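Asks: predicted model and sequence below, questions to follow.
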Amino acid sequence: MKEYQLVFIDKNQKSGTDFPVLSSWKKANCLTDFSSPWKEDAISKIEFRALWDLENLYFKFIVFDTDIYIDEKDNSFDSIGNSDRVELFFRKNEAIDPYYCLEMDTSARIMDFKAKPNKDFDFKWKWPKEDLKVISLKDKNSFTVEGRISIASLKELNLIQNNIIEAGVYRAKFSLAENLQYDATWISWVNPNTPEPNFHIASSFGKFILMK
């Protein structure tokens, strides 16, 4: 399995917003080896970083793309699911029974749900609000989605085992097609080796190593 190491920071390295300061993010390992195994087209560069302390896991996506599509008809999961977004999945074990999904668009709207194999989704399940926070930012070159997840909630869900979290890291990119519909490009850190795009499978996960 692919591995990504999370650098440990102390609580004094956070800003007043409860997120790590810039100097802390500079210490984080930068993950860039994303691909879209189902399309030959080039994809925009993605930088993913994560850090942790005794209270939270912190993550930051920077996507170097300004051609962003957002479905703004409402704030439903359907609307988020039709928008450019980044995603994090977490699983208890290889059986992915269950696993937990966070899908976040460029406006920091969150689609969080619990799932079981074969895309059995429980959209009634929510990550506790006090245990999750997501913010977003757009500039002339990129968009950023940054968040924090409490260590307590990850432990409660039995997602940290021997300082390892099994996780998937993804992006959904929507582009205008010839029929005036938006076509999705599915991008993953780990190639799941499936004939059709599928993140909801055990082979799309890697390991987050919590360093100390």
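Replies: Sure thing, it's come through.

Asks: switch to C-alpha atoms for all contacts and neighbour counts from now on
Replies: Noted.

Asks: in this structure, spot the strand with the most residues.
Replies: Longest strand in the chain by number of residues, with DSSP state E as the criterion: strand 164-176.

Asks: buried stuff in it?
Replies: Buried residues in strand 164-176, counted by 16 or more other Cα atoms under 10 Å: 164-175.

Asks: for stretch 116-125, same thing?
Replies: So for stretch 116-125, counting by 16+ other Cα under 10 Å, buried means 116, 121.

Asks: ok, now which ones touch the closest residue to Gln5 other than its chain neighbours?
Replies: Leaving aside its chain neighbours, Gln5 sits nearest to Ile209 (4.7 Å; criterion: Cα to Cα, 6 or more residues apart in numbering). Residues in contact with Ile209, defined by Cα atoms under 8 Å, 6 or more residues apart in numbering, are 3-6, 163-165.

Asks: from those residues, which would you call buried?
Replies: Buried subset of these (neighbour count, 16+ other Cα under 10 Å): 3-6, 164-165.

Asks: now distance to Glu47 too, for those, in CSV please.
Replies: Formatted as CSV, the buried ones among the contacts of Ile209 follow (distance: Cα to Cα, whole Å):
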residue, distance to Glu47
Glu3, 15
Tyr4, 13
Gln5, 14
Leu6, 14
Ile164, 21
Ile165, 19
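
Asks: I'd like to know which of those residues is nearest to Phe89.
Replies: Ile165 (10.2 Å; Cα to Cα).

Asks: does that closest one really touch Lys155, like I thought?
Replies: No. Applying Cα atoms under 8 Å, one finds Ile165 not in contact with Lys155, separated by 10.0 Å.

Asks: quick check: closest non-adjacent residue to Lys45.
Replies: Phe64 (5.4 Å).

Asks: give me the distance between the one you found and Ser153.
Replies: Separation of Phe64 from Ser153 (Cα to Cα, to the nearest Å) stands at 31 Å.

Asks: another structure for you, compare them:
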Amino acid sequence: MPPIRRGVLAVAAVALLFGIAACSGEGPRELTVTEFGFPWSEKPSPRTVFRTRTDGDLLRFAFEVDDDDVVVSDAWDGESTVDGEDRVEIFFARDADLADYWCIEIDPLGRVHDYHARHYRVFDADWDCPGLKAEGSSTPTGYAVRGSIPLATLAELMGRPIGRGSELRVGLFRAEFRGEGPEARGEADDNWISWARPAVEKPDFHVPEAFRTIVVP
């Protein structure tokens, strides 16, 4: 297993399907996304929860996933290993047209595939997210992933200061694979979970409609 480290980003504007709730209490304010779904399937999707908040000079985030068939590889053949696994994904985009965006994909063990991208699907696999930390753990109902990104890293990517109250264009996704064979590992409509319903016929998160703007809590 490689060292635990960094992960994925992207952004865009969106009209869509799922809900976001911001809450504040005694501690730091937190943004919670609870409504994810299958944009390309009528099936009910398993539970996915995303949370994020600032903590000093970091943006912390976490995914909680219900999954009764966690697909993860015992072997590690580089970051592309993550492509065939269950995973959560967070993308950050500099602009609504996805001229520049960054992707972090994290498997249930906390292993990362991160890359820079340009619309449409022009990928730079050599990019690594500076300062990214990620970890994964099993839970009674599936798995959880937690991570953090320095706000300074996001500021460099976005070309402007990023902190509490800043706007970020973000994509939040999940790959939900099962069993064996391509029909269960990326080619089925119910392999892909999103907080948005992109206006495309085939599953694809690398489009502007897959993103929306959040306010950094």
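Replies: Looks like it arrived, so ask away. No experiment lies behind these values; they were computed from the predicted model shown.

Asks: so after superposing, what's the score?
Replies: Remark: TM-score between the superposed chains equals 0.82 [TM-score structural alignment, normalised by the length of structure 1]; 194 aligned residues with a Cα RMSD of 2.5 Å.

Asks: sorry, back to before: can you tell me the SS state at the residue nearest to Gln5 of structure 1?
Replies: For Ile209 of structure 1, the assignment made with DSSP: H, G, I helix; E, B strand; the rest coil gives strand.

Asks: what of Val200 of structure 2?
Replies: Put simply, Val200 of structure 2 is coil when judged by three-state DSSP.

Asks: count the neighbours of the alignment partner in structure 1 of it for me.
Replies: Superposed on structure 1 with TM-score structural alignment, Val200 of structure 2 falls opposite Thr194. For Thr194 of structure 1, the neighbour count with other Cα atoms under 10 Å is 13.

Asks: helix/strand/coil for the nearest residue to Ala177 of structure 1 once chain neighbours are set aside?
Replies: Once flanking residues are discounted, Ala177 of structure 1 sits nearest to Asp183: 6.0 Å by Cα to Cα, 6+ apart. Here Asp183 of structure 1 is strand, with the state taken from three-state DSSP.

Asks: can you pull out the helices in structure 1?
Replies: Along structure 1, counting by DSSP state H, helices occupy 22-25, 77-81, 151-156.

Asks: can I get these in CSV with distance to Lys60 of structure 1 and mean neighbour count?
Replies: Shown next, in CSV, are the helices of structure 1 (distance: least, Cα to Cα, whole Å; neighbours: other Cα atoms under 10 Å):
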stretch, distance to Lys60 of structure 1, mean neighbour count
helix 22-25, 9, 14
helix 77-81, 19, 17
helix 151-156, 16, 15
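
Asks: need the counterpart of Val49 of structure 2 in structure 1.
Replies: Mapped onto structure 1 by TM-score structural alignment, Val49 of structure 2 lines up with Glu47.

Asks: who's in contact with that match?
Replies: Contacts of Glu47 of structure 1 by Cα under 8 Å, 6+ apart are 30-32, 61-63.

Asks: which of those residues still touch in structure 2?
Replies: Of the contacts of Glu47 of structure 1, the ones still in contact in structure 2 (both residues aligned by TM-score structural alignment, their matches' Cα atoms under 8 Å) are 30-32, 61-63.

Asks: contact partners for the residue nearest to Val134 of structure 1 when sequence neighbours are not counted?
Replies: If the residues on either side of it in the chain are set aside, Val134 of structure 1 comes closest to Gly147, at 4.2 Å by Cα to Cα, 6+ apart. For Gly147 of structure 1, the contact set (Cα under 8 Å, 6+ apart) comprises 19, 58-60, 132-135.

Asks: ok, and those residues in structure 2?
Replies: Contacts conserved in structure 2 for these, using both residues aligned by TM-score structural alignment, their matches' Cα under 8 Å: 58-60, 132-135.

Asks: neighbour count and distance to Lys116 of structure 1 added to these, as a markdown table?
Replies: As requested, the kept ones among the contacts of Gly147 of structure 1 are exported to a markdown table (neighbours: other Cα atoms under 10 Å; distance: Cα to Cα, whole Å):
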| residue | neighbour count | distance to Lys116 of structure 1 |
| --- | --- | --- |
| Tyr58 | 24 | 25 |
| Phe59 | 22 | 24 |
| Lys60 | 20 | 26 |
| Leu132 | 16 | 21 |
| Lys133 | 18 | 24 |
| Val134 | 18 | 24 |
| Ile135 | 17 | 28 |
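
Asks: ok, the closest residue to Asp97 of structure 1 other than its chain neighbours - contacts?
Replies: Sequence neighbours aside, Lys116 is the residue nearest to Asp97 of structure 1 in space, at 4.9 Å (criterion: Cα to Cα, 6+ apart). Residues near Lys116 of structure 1 by Cα under 8 Å, 6+ apart: 96-99.

Asks: please say which position in structure 2 Lys116 of structure 1 maps to.
Replies: With TM-score structural alignment as the criterion, Lys116 of structure 1 pairs with Arg118.

Asks: from Trp102 of structure 2, how far out is its match?
Replies: Distance of Arg118 of structure 2 to Trp102 of structure 2, computed by Cα to Cα: 9 Å.
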